[in-house]
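Visitor: below are the sequence and a predicted model; questions follow.
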Amino acid sequence: MLNQWYDRTIAFLPNLILIAIILVLTLIISRRSQTFVYRLAERTQAPPEITDLLGRLARIGIVAVGTLLVLDRLNLSGAVLSFVAGLGIAGIIIGFALQDIVKQFAAGVLLLMLRPFRVGDDVKIGAFEGRVMQVQLRATVLKTLGGDEVQIPNADVYSTAIVNTSRYELHRRTIALTLPPESDLGRSRAALMQILTSVPGVVANPAPESAATGLVGKTVQLEARFWVDERASNVD
């Protein structure tokens, strides 16, 4: 009996050594794969949320492969495959039940990867306008102009037109004025242009311009159009 146990142990020893090697390599490769993802993310300037998610997925994937290899050496691969198949069926059922959550998660990942806006940007998303406070995997959080917090589901954000007013420095502004009947249109336009060019943030190129847009009774409607550099602007 003891001899049989000894013979089996000696016969299994190569497998045992191979299992130990697989486990060590799995740990090393899983850690290095996560480090590789972090370094790649730094080069591509990927968002921290995506970097962390991809790093964890890479590590989990390597560990899963290593575990399957170990179980195969233990002659348990058949049972594992049956278990994985069962998990696949259960995953499909759970996926149908949680499809809305999965949809929000997928949209959140796409938003973090494509980055149509960043935290701190002023945006208009559908009927909401405000500053981006957070981009979560489920929802995008805005602080509205009135100081309220709005959480917009990421699937809605991804499928809606987004206006990012913080993307570019220059923005065109328009001012409408009503001139009394006795006003001199030429002098009024010249005075308006002089005032605009003296305002910090109003750029000279493209140059400000003004034009009469119509008459209301005896008054003249004057409209001024100019471009503002938001980095140096005091114009609201």
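Guide: Great, that's in hand.

Visitor: going forward, measure contacts and count neighbours with C-alpha atoms only.
Guide: Fine.

Visitor: what about A64, neighbour count?
Guide: Neighbour count for A64, taken as other CA atoms under 10 Å: 14.

Visitor: figure out the helix or strand that it lives in.
Guide: According to DSSP states H and E, A64 maps onto helix 48-73.

Visitor: for that helix, packing partners?
Guide: Contacts defined by 3 or more CA pairs under 8 Å, 6 or more residues apart in numbering; DSSP states H and E place helix 48-73 against helix 2-44, helix 77-97, helix 99-114.

Visitor: now the last one against helix 48-73, angle please.
Guide: This points to helix 99-114. Between helix 99-114 and helix 48-73, the angle comes out at 120 degrees (axes from the mean of the first three to the mean of the last three CA atoms, to 10 degrees).

Visitor: what does the helix or strand just after helix 99-114 contact?
Guide: Tracing the chain C-terminally past helix 99-114 and defining elements by DSSP H and E, one meets strand 122-125 next. Residues outside strand 122-125 that contact it (CA atoms under 8 Å, 6 or more residues apart in numbering) are 117, 129-132, 157, 160-166.

Visitor: list only buried entries from those residues.
Guide: F117, E129, G130, R131, V132, V157, N164, T165, S166 (16 or more other CA atoms under 10 Å).

Visitor: got the residues you listed as JSON lines, with distance to T144 and secondary structure columns?
Guide: Shown next, in JSON lines, are the buried ones among the contacts of strand 122-125 (distance: CA to CA, whole Å; DSSP: H, G, I helix; E, B strand; the rest coil):
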{"residue": "F117", "distance to T144": "16", "secondary structure": "coil"}
{"residue": "E129", "distance to T144": "6", "secondary structure": "strand"}
{"residue": "G130", "distance to T144": "4", "secondary structure": "strand"}
{"residue": "R131", "distance to T144": "6", "secondary structure": "strand"}
{"residue": "V132", "distance to T144": "9", "secondary structure": "strand"}
{"residue": "V157", "distance to T144": "15", "secondary structure": "helix"}
{"residue": "N164", "distance to T144": "14", "secondary structure": "strand"}
{"residue": "T165", "distance to T144": "14", "secondary structure": "coil"}
{"residue": "S166", "distance to T144": "15", "secondary structure": "coil"}
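
Visitor: this is the other structure I want to compare:
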Amino acid sequence: MDINKAYSLIMNKLTTWFENFVKLLPNLVIAALIIVLGFFIAKVMERFALKMVQRISRLHTVNKLFASFVYFVVVGIALFTALDVLNLDKAVTTALAGAGILGLALAFAFQDIASNFISGIFMSFRRPFNVGDLVELGTYKGRIDAINLRDTALTTLQGQRLIIPNKQVFQNPILNYSSSGIRRLDMKIGVSQGDDLEKVRALTIETVSGIEERNSAKDVEFYYEEFADSCINFKLRIWLKDTEQKTYLTARSKAIILIKKAYDEAGFTLPFPIRTLDFAMKGGQSLSEVPLKIESISA
């Protein structure tokens, strides 16, 4: 008797499950179609997003990341729609709420990594520099080797490889020597106050105009700036052919040698600091007027 009762309960349960399955079958078919269609649309959107983002970003890693993000968003929408058709959206929402709390905790734990990652994404769109550019990042100067999501690698002018977190790069001034394609050499020089300033100007411009590294399309610029303690200072500006650091250093070295030689031949003076020593009790008295007292030391 108990066996028959158990059998009856099992059959009733199976019958109920079968009836529910039959009722749910149309929804299962619709949900399956939504998922298949969602994956297809997600793939199309991924390709489209990749083409669009490549127009504004040259960082391949960021481009792939953005395209993958679009793909998973579309797939997620399709999955949620399918679960809603199956009346399972509430259970998934509860699970996602728990995952959100876990994600928030992880975000606090890895906030430095996240900030570097986000800075890398912003930099890929701003494009303050490209691989191969000569840049100055804060106190560091060198040539960019690689731009990653988390950090930027450059080789310093001394040949060392330097890795800088993207957060530090993004939050500090960036000086790019290569972006404009031109570079200027600025030199501050002083001449004696007794020299003919017009002749100094003409001779200096003529002397540096023949430097091979100079950009002949731009004139040499010469400006007197100030009366200093023992000289008159002027600013000399020479535009260069390219932005290479070697070109800059070579042009500066040649300019110093040529100017020194030309001034020596012309009799112009490159002053050096002068100090006046007053040995008298009264200001303005010459050293020859001061009586000297020499004491002998007996053994």
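Guide: That came through, no problem. These numbers come from a predicted model, not from an experiment.

Visitor: can you tell me the closest non-neighbouring residue to G95 of the first structure?
Guide: Nearest non-adjacent residue to G95 of the first structure, counting by CA to CA, 6 or more residues apart in numbering: V102, 7.5 Å away.

Visitor: quick one: map the one you found onto the second structure.
Guide: Superposed on the second structure with TM-score structural alignment, V102 of the first structure falls opposite A114.

Visitor: I figured its match hits L104, correct?
Guide: No - in this structure, A114 of the second structure is not within contact of L104 by CA atoms under 8 Å, at 11.8 Å.

Visitor: chain center to stretch 137-150 of the second structure, what's the gap?
Guide: Offset of stretch 137-150 of the second structure from its chain centre (CA atoms, centre = their mean, to the nearest Å): 6 Å.

Visitor: against the first structure, where does it fall?
Guide: Using TM-score structural alignment, stretch 137-150 of the second structure pairs with 125-138 in the first structure.

Visitor: tell me how far the ends of that stretch are from each other?
Guide: 16 Å (CA to CA, to the nearest Å).

Visitor: tell me the buried residues in that stretch?
Guide: Residues I125, E129, G130, R131, V132, M133, V135, Q136, L137, R138 are the ones in stretch 125-138 of the first structure that count as buried (16+ other CA under 10 Å).

Visitor: quick check: end-to-end length of stretch 113-132 of the first structure?
Guide: 16 Å.

Visitor: re earlier: okay if I get the contacts of strand 122-125 of the first structure as CSV plus distance to Y6 of the first structure?
Guide: Formatted as CSV, these follow (distance: CA to CA, whole Å):
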residue, distance to Y6 of the first structure
F117, 66
E129, 75
G130, 74
R131, 71
V132, 68
V157, 66
T160, 70
A161, 72
I162, 71
V163, 74
N164, 73
T165, 76
S166, 74
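
Visitor: okay, now R118 of the first structure: neighbour count?
Guide: 19.

Visitor: and the helix holding A64 of the first structure against the second structure, how far off on average?
Guide: Following superposition, helix 48-73 of the first structure is found to deviate from the second structure by 1.5 Å on average (mean CA distance after the TM-score superposition for the first structure).

Visitor: and that helix, which stretch of the second structure?
Guide: Mapping helix 48-73 of the first structure onto the second structure (TM-score structural alignment) gives residues 60-85.

Visitor: any idea how far the residue nearest to G95 of the first structure is from I92 of the first structure?
Guide: To I92 of the first structure, V102 of the first structure is 12 Å away according to CA to CA.

Visitor: looking only at neighbour counts, state which of these two leads.
Guide: V102 (16 against 12).

Visitor: from what I see, L170 of the first structure and S233 are in contact.
Guide: No - judged on CA under 8 Å, L170 of the first structure makes no contact with S233 at a distance of 9.9 Å.

Visitor: neighbour-wise, which of these two wins?
Guide: More neighbours surround L170 than the other of L170 of the first structure and S233, with 19 against 15 (other CA under 10 Å).

Visitor: tell me the counterpart of that one in the second structure.
Guide: In the second structure, L170 of the first structure lines up with I182, judged by TM-score structural alignment.

Visitor: same check on G91 of the first structure?
Guide: By TM-score structural alignment, G91 of the first structure lines up with G103.

Visitor: then I29 of the first structure?
Guide: Using TM-score structural alignment, the equivalent of I29 of the first structure in the second structure is I41.

Visitor: so who does the residue lying closest to that match once chain neighbours are set aside touch?
Guide: Distances taken as CA to CA, 6+ apart place V74 nearest to I41 of the second structure, at 7.4 Å, with adjacent residues excluded. The neighbours of V74 of the second structure, taking CA under 8 Å, 6+ apart as the test, are G38, F39, I41, A42.

Visitor: which element, helix or strand, includes G190 of the second structure?
Guide: Following DSSP H and E, one finds G190 of the second structure within strand 183-191.

Visitor: sorry, that was for L249 of the second structure
Guide: Judged by DSSP H and E, L249 of the second structure forms part of helix 245-266.

Visitor: which outside residues touch that helix?
Guide: L185, L203, T204, T207, V208, I211, E212, E213, R214, L240, T269, L270.

Visitor: any idea what the fifth one aligns with in the first structure?
Guide: The reference is to V208 of the second structure. Counting by TM-score structural alignment, V208 of the second structure corresponds to L196 in the first structure.

Visitor: could you verify my assumption that its match touches V202?
Guide: Yes - using CA under 8 Å, L196 of the first structure is in contact with V202, at 6.7 Å.
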